[in-house]
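**Q** Kindly return the folded structure for what I paste below:
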Amino acid sequence: MRIAVPIKDDSGLESEVCEHFGRARYFVFIDIEDGEVKGSEVVEVPFKDHEPGDLPAFIKEHGGKVVLAYGMGRRAIAYFNAMGIEVVTGASGRVNDLVEAFLRGTLKVDSNWRSKGDFGQHEF
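**A** Below you'll find the predicted structure:
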């Protein structure tokens, strides 16, 4: 399984989750085998501006099967669902901690994340 996480900088597993999925400049892709982290790769988003569906396609092209994020617009979630990619929202903190909690089934998320941002609001 490959987990994708939007991050604030290019520090990989040591980075913090970028609060706004659509504004992340980097994603870390974490490879999981037998319930353990086997590797990770930081990838810079290849476009500054994006249309709906661009980031989900980017995640899919890089093999993402699960996305751990804080805030994300409804359309992005719908694109991921249509692609068969699991989305977990409300996740924040250091990537390594989030992934470990996700794998143990103990990940705590902020269920009120939608009220804290302008998720899904884009200027085109």
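**Q** rest of the way, CA atoms for contacts and neighbours
**A** OK.
**Q** Please enumerate residues in contact with the helix or strand harbouring residue 97?
**A** Taking DSSP states H and E as the definition, one finds residue 97 inside helix 95-104. With Cα atoms under 8 Å, 6 or more residues apart in numbering as the test, helix 95-104 has contacts from 5, 7, 12-17, 35-36, 91-92, 107-108.
**Q** Please apply the same query to stretch 41-54.
**A** By Cα under 8 Å, 6+ apart, stretch 41-54 touches 10-12, 24-30, 75-76, 79.
**Q** Ok, stretch 17-25 next?
**A** Residues from elsewhere that reach stretch 17-25 (Cα under 8 Å, 6+ apart): 5-9, 44-45, 48, 55, 69-72, 91-95, 119.
**Q** list the buried ones in stretch 31-39?
**A** Burial within stretch 31-39, assessed by neighbour count using 16 or more other Cα atoms under 10 Å, is assigned to 31-32, 37.
**Q** Here is a second sequence; please produce its structure as well for comparison:
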Amino acid sequence: MKIAVPVASQDGLNASMGDSFGRSTYFALVELDDKSVKFIENPARQEGSGAGIKAVQTIADAGVEAVVVPRLGPKAIQALKDAGITAFEFTGERLEGAIEAFQAGELSEFSPEGCGHSH
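**A** Below you'll find the predicted structure:
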């Protein structure tokens, strides 16, 4: 299974979490079978609007099945759902913690009602 995590740096498992899904600098693509990590730039981060939706397309094209994120907007949640990608909430600071929490089944799924996004 492959997951995507928004990160602010490319520092391996020590990478700092990105503040937001659509505006993160990079995505860490994590292959859980062998714990390999590949970093890709988020081309949507500079968009004036619709960054979350464009970011979803980027990770969907990479074959991601789930995302682990600190927060999501309602449009990004819907775009992820439409792409068949499940979103999980993680508020820690490092990529390694996000991977461990995901694998341990400790994370809750996002829902459009509780999106963690201030309106």
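**Q** sorry, back to before: among the contacts of helix 95-104 of the first structure, which one sits closest to residue 84 of the first structure?
**A** residue 5 (16.5 Å; Cα to Cα).
**Q** Please identify the helix or strand for that closest one.
**A** Using DSSP H and E, the element containing residue 5 of the first structure is strand 2-7.
**Q** report the angle between the axes of that strand and helix 95-104?
**A** Strand 2-7 of the first structure and helix 95-104 are oriented at 140 degrees to each other (axes from the mean of the first three to the mean of the last three Cα atoms, to 10 degrees).
**Q** average distance between strand 2-7 of the first structure and the second structure?
**A** Its match in the second structure and strand 2-7 of the first structure itself, once the structures are fitted together, sit a mean 0.4 Å apart by mean Cα distance after the TM-score superposition for the first structure.
**Q** which strands and helices sit next to the helix or strand just after that strand?
**A** Per DSSP H and E, the first helix or strand lying C-terminal to strand 2-7 of the first structure is strand 26-33. Counting contacts by 3 or more Cα pairs under 8 Å, 6 or more residues apart in numbering; DSSP states H and E, strand 26-33 of the first structure is packed against strand 2-7, strand 36-44.
**Q** chain center to strand 26-33 of the first structure: distance?
**A** 10 Å (Cα atoms, centre = their mean, to the nearest Å).
**Q** now do stretch 91-106 of the second structure
**A** 12 Å.
**Q** In the first structure, what range does that stretch match?
**A** Counting by TM-score structural alignment, stretch 91-106 of the second structure falls onto residues 91-106 of the first structure.
**Q** buried sites along the matching stretch?
**A** Quick answer for stretch 91-106 of the first structure (16+ other Cα under 10 Å): 91-92, 94-96, 98-99, 102.
**Q** What is the strand holding residue 5 of the first structure packed up against?
**A** With contacts taken as 3+ Cα pairs under 8 Å, 6+ apart, strand 2-7 of the first structure sits against strand 26-33, strand 66-68.
**Q** I'd like the ones you listed as CSV, with distance to residue 112 of the first structure appended.
**A** Listed next are those as CSV, based on distance: least, Cα to Cα, whole Å:
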stretch, distance to residue 112 of the first structure
strand 26-33, 23
strand 66-68, 16
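**Q** how about the longest helix belonging to the second structure: buried residues?
**A** Counting by DSSP state H, the longest helix found in the second structure is helix 51-61. For helix 51-61 of the second structure, burial by neighbour count (16+ other Cα under 10 Å) applies to 51-56, 58-60.
**Q** and which of these is nearest to residue 114 of the second structure?
**A** Closest approach to residue 114 of the second structure among the buried residues of helix 51-61 of the second structure (Cα to Cα): residue 52, at 16.5 Å.
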